[in-house]
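Q: Just to be clear, the model below is a prediction. Sequence and coordinates:
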Amino acid sequence: MTHDIAIIGGGIIGLCLARDLAREGQDVVLIDSGHHAGTTVNAGSLHVQMQSRFLRMYPELVPNLEASLPLYPAAVRSWQALATDLGAEFELRRSGGLMVCETPEHYEFLARKCTRERELGLDVEMLDRAALRRIAPYLGEAVHGAEFCADEGKLNPLLANEALRRDLHARAVPHHANTRVTRIEPQPDAMLLHCAGGEVVRAGRAVLASGAGTAGLAASLGLHVPVVAEPLHMNITEAAAPLILHLVQHAERMITLKQLAAGQVVIGGGWPARFSGAQDFPTVEPASLIGNLSLAQHIVPPIGDLRLLRSWAGVNTTADGQCILGPLPGEPRVHVAVPGDAGYTLGPLVAAMAAALLLGRDPGFDVARFTAARFSPAATG
């Protein structure tokens, strides 16, 4: 049997893409190894504004981030439409996001960023300490001010992922779980996907939606897609009364905070984890646990009274701050669908764009700078 399209990767992109294509009558198969499954350990932030710290650290990537910026408010709207379409409650709240800072110098940098983001179409504004106290009294005295983005928010990824899986099951989309594709072999009449257990899946076309695993699969075709697996640390506290009303992140330090509907506070923000063992399992670093929690209660002092329930490590995929979308150079039957920065936020939107490209339709955005061709020797040399 030859499927129309095989999707490699069962994260947020793969789940949404399989659903979009199945709704269009395509015979789709979803293949997921479960390795480094970033979607299943995600913290559920919906990011829109550019990361101040990232702009300072990587100024050469600012053009990429600015070019991608229009995708983010559209991505939040895609999440809202998906929740309505699925008829599912996964605690999606567009309650706004605060990027806080602790010094006048950093406030001025945020103000310049805010001006530029307004020029690029974002709904953002600066809040001084007095204005911030009125809408976020839970923030500590160390916070000097913040940039507020109205489109940011949060959701519960466990509930969202499960709702998507239920929908695919109802549509009878085949799902090969714990199945790792090791290489892709082009044939005149099909693409052969060779799996670690000896199984071979035939498909007319294939989509690499496997995050950092995309690099190895593209390499099996002799092509270069420079994505990197980045292990990161996260925490969750016991439930508390409603306290943190926004998505909170720091302009200069690694921290994000949000509170789930049940009251637990999820704390993340990019503190490093490490890979360990033969399977490169994402593993918690004690120094990150201590640093992450210490910074969290520095920004929001009331959470210092809460007990920590669980710490875990997940995997983020990084490239050059932009999505990678569309067919591989020289092999148009293999497409890539890897989101840019804040990949879970972009999931449903990037999946819809990837589906449009596969079906020969307008993806809604200019994707010329997002193609994998930018990594070819001709483009980089």
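A: Thanks, I have it.

Q: rest of the way, CA atoms for contacts and neighbours
A: OK.

Q: just the helices in the stretch 251-381 of the chain please.
A: Secondary structure of the stretch 251-381 of the chain, counting by DSSP state H, counting those that start in this stretch: helices at 286-299, 343-358, 377-380.

Q: for the stretch 101-250 of the chain, same thing?
A: 104-119, 129-135, 157-170, 214-219.

Q: and these as CSV, adding distance to Leu86 and mean neighbour count?
A: Putting these into CSV (distance: least, CA to CA, whole Å; neighbours: other CA atoms under 10 Å) gives the following:
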stretch, distance to Leu86, mean neighbour count
helix 104-119, 32, 16
helix 129-135, 32, 14
helix 157-170, 7, 17
helix 214-219, 28, 19
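
Q: Figure out which of the ones you listed is closest to Pro186.
A: Nearest to Pro186 among the helices of the stretch 101-250 of the chain is helix 214-219 (12.0 Å), distances taken as CA to CA.

Q: Show me what that closest one is packed against.
A: Contact here means 3 or more CA pairs under 8 Å, 6 or more residues apart in numbering; DSSP states H and E; on that basis helix 214-219 packs against strand 181-186.

Q: Next, the buried residues of the strand it packs on.
A: For strand 181-186, a neighbour-count test (16 or more other CA atoms under 10 Å) marks Val181, Arg183, Ile184, Pro186 as buried.

Q: rewinding a little: got the helices of the stretch 101-250 of the chain as JSON lines, with distance to Arg23 columns?
A: Written out in JSON lines, the entries for these read as follows (distance: least, CA to CA, whole Å):
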{"stretch": "helix 104-119", "distance to Arg23": "35"}
{"stretch": "helix 129-135", "distance to Arg23": "42"}
{"stretch": "helix 157-170", "distance to Arg23": "10"}
{"stretch": "helix 214-219", "distance to Arg23": "25"}
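
Q: Quick one, which of these gets closest to His3.
A: When those are compared by CA to CA, helix 157-170 sits nearest His3, at 15.8 Å.

Q: Going by distance to Asn235, which of the buried residues of strand 181-186 wins?
A: Comparing every one of the buried residues of strand 181-186 with Asn235 (CA to CA), the shortest separation belongs to Val181, at 31.4 Å.

Q: which residue packs closest to that closest one, ignoring adjacent ones?
A: Across the structure, with CA to CA, 6 or more residues apart in numbering as the measure, the residue nearest Val181 apart from its sequence neighbours is Cys195 (4.2 Å).

Q: Same question for Pro327.
A: For Pro327, the spatially nearest residue (CA to CA, 6+ apart) is His335, at 4.0 Å.

Q: residues touching that neighbour, list them.
A: Residues in contact with His335 (CA atoms under 8 Å, 6 or more residues apart in numbering) are Arg205, Ala206, Val207, Leu208, Leu325, Gly326, Pro327, Leu328, Leu358.

Q: Quick check: the gap between the fourth one and Tyr344.
A: Leu208 is 16 Å from Tyr344, where distance means CA to CA, to the nearest Å.

Q: Same question for Arg19, what's its three-state structure.
A: Classification of Arg19 by DSSP: H, G, I helix; E, B strand; the rest coil places it in helix.

Q: ok, and here's another one to check against it:
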Amino acid sequence: MTTVQKIKEIEDEMAKTQKNKATSYHLGQLKAKLAKLRRELITPQGGGGGAGGLGFDVARTGIASVGFVGFPSVGKSTLMSKLTGTHSEVSAIDFTTLTTVPGTVKVHGAPIQILDLPGIIEGANDGRGRGRQVIAVARTCNLIFIVLDVLKPLGDKKIIEGELEGFGIRLNKKPPSIVVRRKDKGGIAITNTVPLTNIDHDEIKAVCSEYRLTNADVSIRQPNATADDLVDVIEGNRVYIPALYVLNKIDAISIEELDLLYKIPYSVPVSSSEWLNVDELIEKMWEALDLVRVYTKPRGGAPDYTQPVVLRRGKSAVEDFCNSIHKEIAKQMKYAIVWGASAKHSRGQKVGLEHVLEDEDVVHISKN
């Protein structure tokens, strides 16, 4: 039996098993087994599980990357071409884009790499079409645009989410607040700081048993934690990526229908062919990437607002700022003066390398 067949067999068994106290241990085991089989598809034996494949993995440029994911012929290539000026083959025929096509768009002074990925089909995470290579590239992006046809957004949205979920991509979610620590003895000790409403001790022990965790401390601090969350933590290979749902072809629908589309969370309705509402999409992209612009100020001079140093949130300390300009600057720095949101005083604050910068801060570096 192939891995895909085994997955289907377990999914069928889970679907017909009613969840209750008597079945929770069994369901916990099934969820763990399913995750382990999914892992085989992500990293199959022989090392073929990366983003590899001719034309799929591309050199990364810019401060962040945005991957376009969607079914064939939803307008990804048209949007990509107009955003970046990069030619991505456009046609009404399915599967026009056969490889990853990179381009760059500059937003607020920051170069953002755009990756137009080939259209995926249902069953992509099981290896159908080029789905596995496409989703493997998507796993490495900082933001995913899920491009949908406005005439059938909800059905396609659910299918694509399922494909990405099956490949270990968690959209618009934070990592679960669950800690699993292995130990030498003492069995499975479970502590929780919140009520367990969607998982019980039997299910937790079943998941641990499937992973041969016979001695471990399991600490759950997340409301509504599930067995799937526990599996994600134990597997350790999940990626948590923000996503925007780009609802394309709004020129084909009425104003009333457009109002309904805005009720879909994280959605941005656009028309790539008529270039409608793309400005909002670019702003939403900037917000989702959560980048930090920092401006330099020479001694006695005015800040340079034309060329910001762009940093990623979480890597925006003064040391990161220095290293992004030149590795030697941090070694030579005596102190920095910062103006802006991260500074305590409007007249500027003297700080060290560990100081965390905020968007649109101004920095002057004083050297030894």
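A: Looks like it arrived, so ask away. Bear in mind that the values here come from a model prediction, so they are computed numbers and not experimental data.

Q: Tell me how the two chains score on TM-score.
A: Their TM-score after superposition, calculated using TM-score structural alignment, normalised by the length of the second structure, is reported as 0.25; 162 aligned residues with a CA RMSD of 7.2 Å.

Q: circling back to that earlier point, mind checking which of the helices of the stretch 101-250 of the first structure is nearest Leu309 of the first structure?
A: If you check each of these against Leu309 of the first structure by CA to CA, helix 157-170 wins as the nearest, at 16.6 Å.

Q: Next, the angle from that closest one to helix 343-358.
A: The directions of helix 157-170 of the first structure and helix 343-358 differ by 30 degrees, with axes from the mean of the first three to the mean of the last three CA atoms, to 10 degrees as the criterion.

Q: which secondary structure elements does helix 157-170 of the first structure contact?
A: The elements that helix 157-170 of the first structure packs onto, with contact taken as 3+ CA pairs under 8 Å, 6+ apart, are helix 12-23, helix 71-86.

Q: Now the last one: buried residues?
A: This points to helix 71-86 of the first structure. Using 16+ other CA under 10 Å as the burial criterion, the residues of helix 71-86 of the first structure that qualify are Leu71, Tyr72, Pro73, Ala74, Ala75, Val76, Ser78, Trp79, Leu82, Ala83.

Q: Against Trp79 of the first structure, how distant is Val350 of the first structure?
A: As defined by CA to CA, Val350 of the first structure lies at a distance of 11 Å from Trp79 of the first structure.

Q: returning to what we had before: adding distance to Glu147 of the first structure, write the buried residues of helix 71-86 of the first structure out as a markdown table.
A: A markdown table is the format used below for the buried residues of helix 71-86 of the first structure (distance: CA to CA, whole Å):
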| residue | distance to Glu147 of the first structure |
| --- | --- |
| Leu71 | 19 |
| Tyr72 | 16 |
| Pro73 | 16 |
| Ala74 | 20 |
| Ala75 | 20 |
| Val76 | 18 |
| Ser78 | 24 |
| Trp79 | 23 |
| Leu82 | 28 |
| Ala83 | 27 |
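
Q: Of those, just say which sits nearest to Val124 of the first structure.
A: For Val124 of the first structure, the closest of the buried residues of helix 71-86 of the first structure turns out to be Pro73, at 11.4 Å, with distances computed as CA to CA.

Q: Would you mind identifying the next helix or strand past the longest helix belonging to the second structure?
A: Using DSSP state H to define each element, the second structure has its longest helix at helix 24-42. Per DSSP states H and E, the first helix or strand lying C-terminal to helix 24-42 of the second structure is strand 64-70.

Q: Skip ahead from that next one and say which helix or strand is next.
A: The element immediately downstream of strand 64-70 of the second structure (helix or strand, assigned by DSSP H and E) is helix 76-84.

Q: any idea of the angle that next one forms with strand 64-70?
A: Orientation note: helix 76-84 of the second structure sits at an angle of 150 degrees relative to strand 64-70 (the same axes, to 10 degrees).

Q: Taking the contacts of His335 of the first structure together, which two end up most distant?
A: Longest span within the contacts of His335 of the first structure, CA to CA: Arg205 and Leu325, 14.6 Å.

Q: So the two - more neighbours on which side?
A: For Arg205 of the first structure versus Leu325, the count of surrounding residues by other CA atoms under 10 Å is larger for Leu325: 27 against 22.

Q: and Arg293 of the second structure, what helix or strand is that in?
A: Assigned by DSSP H and E, Arg293 of the second structure belongs to strand 291-296.

Q: Any buried residues in the very next helix or strand once past that strand, and which?
A: From strand 291-296 of the second structure onward toward the C-terminus, using DSSP H and E, the following helix or strand is strand 304-312. Neighbour-count burial for strand 304-312 of the second structure, with 16+ other CA under 10 Å as criterion, is recorded at Pro308, Val309, Val310, Leu311.

Q: which strands and helices sit next to strand 304-312 of the second structure?
A: Identification of packing neighbours for strand 304-312 of the second structure by 3+ CA pairs under 8 Å, 6+ apart yields strand 291-296, helix 318-325.

Q: switch the cut-off to 6 Å
A: Here strand 304-312 of the second structure touches strand 291-296, going by 3 or more CA pairs under 6 Å, 6 or more residues apart in numbering; DSSP states H and E.

Q: what helices or strands is the strand it packs on leaning on?
A: strand 304-312, strand 361-367.

Q: Kindly provide the distance from Asp202 of the second structure to Lys82 of the second structure.
A: When distances are taken as CA to CA, Asp202 of the second structure and Lys82 of the second structure turn out to be 54 Å apart.

Q: just Asp279 of the second structure next, same as before
A: Asp279 of the second structure sits at a distance of 12 Å from Lys82 of the second structure (criterion: CA to CA).

Q: Going by neighbour count, which residues in the helix or strand hosting Glu13 of the second structure are buried?
A: Of the helices and strands defined by DSSP H and E, Glu13 of the second structure is found in helix 3-16. If you call a residue buried by 16+ other CA under 10 Å, then helix 3-16 of the second structure has these buried ones: Val4, Ile7, Ile10, Met14.

Q: how about the helices of the stretch 101-250 of the first structure, which one is nearest Lys258 of the first structure?
A: Smallest distance to Lys258 of the first structure across the helices of the stretch 101-250 of the first structure (CA to CA): 12.8 Å, for helix 157-170.

Q: So which of the helices of the stretch 251-381 of the first structure is the most surrounded?
A: For the helices of the stretch 251-381 of the first structure, average neighbour numbers computed from mean count of other CA atoms under 10 Å are highest in helix 343-358, which has a mean of 24.

Q: helices and strands around that helix, which ones?
A: Counting by 3+ CA pairs under 6 Å, 6+ apart, helix 343-358 of the first structure packs on helix 12-23, helix 71-86.

Q: Residues contacting that helix, please?
A: Helix 343-358 of the first structure is contacted from outside by Ile12, Ile13, Cys16, Leu17, Leu46, Ala75, Ser78, Pro363, using CA atoms under 6 Å, 6 or more residues apart in numbering.
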